[in-house]
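Enquirer: Got a predicted structure plus its sequence, pasted below:
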Amino acid sequence: MSFSEAELEKKLAELIELHQVPGAQLAVLDGDTLTEVAAGVVSLRTGAPATTDALFLPGSIGKLYTATLVLMLADEDLVDLDRPVRTYLPDFEVRDPHARDTVTVRDLLRHTSGFDGDVFIDTGRGDDALPRYMDEIRDLPQICEPGKIWSYSNSGFAILGRLVEVVGDTVFETALRERLLDPLGLQHSVVFPEEALLHPMAVGHVPDPEDPESLVVTPQWGLYRSCGPMGASLVASAGDVLRFVQLHLDGGVAADGTRLLSAETVAAAQVPQISLVDDTVLGEAWGLGWILDHFGDVGVIGHDGNSLGQNAFMRVAPDQRFGFCLQTNVESAMTMYRELAAWLFEDRLGVAPRQDPEPLATQAVADPARYVGTYQREGVAIEVTGAPDGSLLASLVISREGADTQDLPPMDDLPLVAVARDDSFLLKLPIADSELLAVFFNPDDASAAPSYLHFGGRAHQRVSA
């Protein structure tokens, strides 16, 4: 039996009050029924109410739109996913020549390029934003060889966006609008801030630097145009996100009967490409753009998104044609998402999202030297040290500059909570509302000393013991 609008409104209102979220939007798909509700306000500054037609920043959920554009080009035989990116972008450069020449389109879609990926650079508002971004990442370093491990890469999707431009002879936002938003009839989805101004619109909220217990409106609304294919271009309602997802549930056919993707490509995108190491919060594997998971015995696809002071989540069970999109205007709403997902899926399908491993009774680690050391990626270093009681601590140093790293609190000597899973710990950052799984691993030899620390979807390479 489908959830009623009143039930969903009541639950959403309860959750935003419990988790101190200013406003949120929820869309639930059940069969062919799409129910949309909202609660709270879109801005603490104005007090304007959140509505179902308000536009939020879905963040990286927009990567699914970029992936879909690439898959459309593949359907048209304009792109071969297993050819090197340089086939289509001859000027593509990264620091490592081997990676430059061998990274494939598939590697970018499934986040296995092996190069660092959180580069957010303002290259202007012009149509040359992505070409200029490509010039800026020519020295992007490798953390491993292509295809070896999974590590989330925002830059990889900017490169895919540039591929869409070159192969399609257009600019990314035009391709997004003309190939997806317009054919799907998405009336509450836009690609530029000036278009969003014509709609009710949510702003992000972050802790007040002078009073961390209070929230203030973000000093910057969204990320730069160069970050568009990473998800920054998309501004949409939760309902429109699910209307986009329906394209993939309906075998590539739009609501008006127009075929945009082949059924074979839609199915292939949902086939696991690589397993995840930190597999509790995100999922168990990655497809061609999709997070792939199981809630109990139910297969689930989805994606999450963060923007400046906004956090969104989407999970759908394709076979059962059931799922939801939650959009919030705070920077971290993981706990709220988990409670909502459990409530919806347990009630409707009798299954729940996977849970983190349980903390161990004793936190003393048998062999601290196995883990102690420095793990880093571009702009981020994690220093793991031993505590007097035998437990482990982690300190994070963020050296890269950007709109997403302003006014960060100190992140020193944070407990790594040992759990009932080998080489795994829970780590909670002061900027997050929930613990995340941190996994030490060695892709060459699981029994050897870890060579990487996976946390927050990113692999950090061990550089010292």
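Expert: Received it, and whenever you're ready, just let me know what you need.
Enquirer: C-alpha from now on. contacts and neighbour counts both.
Expert: Noted.
Enquirer: Leu453 touches Leu437, doesn't it?
Expert: No: counting by Cα atoms under 8 Å, Leu453 stays clear of Leu437, with 10.4 Å between them.
Enquirer: just the strands in the stretch 51-200 of the chain please.
Expert: In the stretch 51-200 of the chain, the segments counted as strands under DSSP state E, counting those that start in this stretch are 189-190.
Enquirer: where do the helices sit along it?
Expert: For the stretch 51-200 of the chain, the helices defined by DSSP state H, counting those that start in this stretch occupy 63-75, 97-102, 105-109, 129-136, 154-168, 172-176, 193-196.
Enquirer: pretty sure Ser307 contacts Ser332?
Expert: No: with contact defined as Cα under 8 Å, Ser307 and Ser332 do not form a contacting pair (9.9 Å).
Enquirer: Just put the helices of the stretch 51-200 of the chain in CSV and tack on mean neighbour count and distance to Ala255.
Expert: CSV is the format used below for the helices of the stretch 51-200 of the chain (neighbours: other Cα atoms under 10 Å; distance: least, Cα to Cα, whole Å):
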stretch, mean neighbour count, distance to Ala255
helix 63-75, 23, 16
helix 97-102, 16, 38
helix 105-109, 26, 26
helix 129-136, 19, 32
helix 154-168, 23, 24
helix 172-176, 21, 17
helix 193-196, 14, 24
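Enquirer: this is the comparison structure:
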Amino acid sequence: MRRRQFILLAGVTGIVPPEVRSSTVQESGRFDEIAKLISAKMAEHHIPGVAFGVLKNGQITARGFGVTNVDDPQPVTPETVFPIASISKTVAATALMTRVRQGRVDLKSPVRRYLPEFRVQDEIVSREVMLWHLLTHTPGWEGQLTAEDRGTDTLNFFTAGLRDLPQLASPGSVWSYNNAGFGVAGRVIEVVTGKSIHEALRELVFAPLGMSRAFSRTGEAMTYRFAVGHRQQQGQPAVIRPFDLSTNVTAGGVATTLADLLRYAAFHLGDGIGAQGKLVLSRALLEQMRTAQLRKNCTDDEMGIGWQLRRINGVLTAAHGGTLGGHCLHLQLVPDRNLAFAILTNHTDGWRLIQDVERATLRSYEGLALKPNQPIGHRGVNEAMTAHATPLTKQPSLEAYVGRYRRPPVGTVEVREQDGKLVVTNQTGGETSNTTIVFYGPDVAYAIAGSYTGMPMEFVRNQSGTVGWIRINGRIAKKADI
């Protein structure tokens, strides 16, 4: 059974409350064409449910597709709750920027200004690492760490548990996707507000922006119609059980509806005025969040404050994706074109639909398209190179890349030469994958066979010009002999 429902919400700062529904609207032809693509990709990749919406010039058009749960099928609508996973990082950054506005937080101050007991293994890093490093994924330590559920003490215990964490790179030198850093940022939010992260996000972001169905506790989110995660099993989508929102709330623990997520996007494209007509952030601070702080080594992508930045045909996009418990999600802003859109899916292969829908939306609404060999970086959800990507006619000497790379405490990566190509063996989290890669530019490669087919990888050089790191799915591993 598949029912579809859509709504139109008008106004960038005066968005209608969530109880308002409309059953019919005059939708643009381009939205309908993308809707057809979504239905086709859902069938191709066996994705049970999708929510998709576009904000263009203050008008929001949104639609649900498919079902929330193959075992208990309810129609997905724009009011269905999805976990937004790592899109939560932009929420955390927004919350911190409200404290910047009040003069209570300085992003270029050391973390120890707010957390005097903070430490990692390297004492100099412990003293000098800044909030800015946390929000730009550049603290230099391993980031794929889990926060044990300790209730309202979770982030406090998590931050204290980083004291033996070694450096993979010096702060600010190498971009590497980092959940742990955002956990520390969440603890800073708790300290400067005197509230739990759940209370702080509600008071600083959800309530001021009118996001009445935004949650950071599983027990709250599950009381509404919720899209559960699925994986492919024996050729069919199967529910993933159990499910919990991430306990590292600021790295990936928020859940909300498509309607509320588009309200959030409207705020970020607007003038900083919230749903109650009060100033939440200045326009200058919103623009600062979308201003490049650094370039992601080896790629054309850049990093803002919380937002992942990419220029497509010279036009800035600010985006963030997420993956959690059988869900793949994506939110994107195109500020200069007054455009935003969100794609929420409830299947581990949802990223395949997301990348096709993202590219179709940019092309249809704005005439924008990635260049075939444009070096792209990780943005929180899997993404493959375009179908038109081509390897270098003459591949580089492979010797410089061969070796063992380490990601303490989560795993290792082995790179070896085989039949004139590089084979990458990635051992993390108790799982092993083998991938054959080819280079499409200097130090940038993509997989042509194996577990990451189509996905880019990068080799980052150190100051002496030798290969120091491999970056897979946005995370670095350090070469063992440097």
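Expert: Looks like it arrived, so ask away. All values derive from a computational prediction rather than experimental measurement.
Enquirer: which residues touch Ser173 of the second structure?
Expert: When contacts are counted by Cα atoms under 8 Å, 6 or more residues apart in numbering, Ser173 of the second structure touches 138, 140.
Enquirer: Residue in the first structure paired with it?
Expert: Using TM-score structural alignment as the criterion, Ser173 of the second structure maps onto Lys148 of the first structure.
Enquirer: which element is Tyr365 of the second structure on?
Expert: Using DSSP states H and E, Tyr365 of the second structure falls within helix 350-366.
Enquirer: Asn434 of the second structure too?
Expert: Going by DSSP H and E, Asn434 of the second structure is part of strand 431-441.
Enquirer: follow-up on the earlier one: looking at the helices of the stretch 51-200 of the first structure, which is nearest to Phe441 of the first structure?
Expert: helix 105-109 (20.7 Å; Cα to Cα).
Enquirer: so stretch 91-106 of the first structure matches what in the second structure?
Expert: Counting by TM-score structural alignment, stretch 91-106 of the first structure corresponds to 117-132 in the second structure.
Enquirer: Kindly check the end-to-end length of that stretch for me.
Expert: 18 Å (Cα to Cα, to the nearest Å).
Enquirer: Relative to the whole chain's centre, how far out is that stretch?
Expert: In terms of Cα atoms, centre = their mean, to the nearest Å, the centre of stretch 117-132 of the second structure is set 25 Å apart from its chain centre.
Enquirer: Run through who's touching it.
Expert: Applying Cα under 8 Å, 6+ apart, the external contacts of stretch 117-132 of the second structure come out as 106-112, 139, 159-160, 162-167, 170-171, 185, 305.
Enquirer: And stretch 17-32 of the first structure, by the same measure?
Expert: 2, 8, 12, 16, 34-44, 49-52, 237-239, 242, 320-330, 333, 336.
Enquirer: what's Pro229 of the first structure in contact with, if anything?
Expert: Contacts for Pro229 of the first structure (Cα under 8 Å, 6+ apart) come out as 62-63, 66, 157-158, 160-161, 172.
Enquirer: May I have the secondary structure class of the aligned residue in the second structure for it?
Expert: Using TM-score structural alignment, the partner of Pro229 of the first structure in the second structure is Thr250. Using DSSP: H, G, I helix; E, B strand; the rest coil, the structure places Thr250 of the second structure in helix.
Enquirer: distance of Thr250 of the second structure from Leu398 of the second structure?
Expert: In terms of Cα to Cα, Thr250 of the second structure sits 39 Å off from Leu398 of the second structure.
Enquirer: Quick one: closest of the helices of the stretch 51-200 of the first structure to Glu346 of the first structure.
Expert: helix 63-75 (26.1 Å).
Enquirer: so the closest one matches what in the second structure?
Expert: Taken onto the second structure by TM-score structural alignment, helix 63-75 of the first structure occupies residues 89-101 there.
Enquirer: contact partners of the matching stretch?
Expert: Contacts of stretch 89-101 of the second structure with the rest of the structure, by Cα under 8 Å, 6+ apart, involve 105-107, 135, 182, 185-186, 189, 200-201, 204-205, 250-252, 280-282, 285, 305-307, 320.
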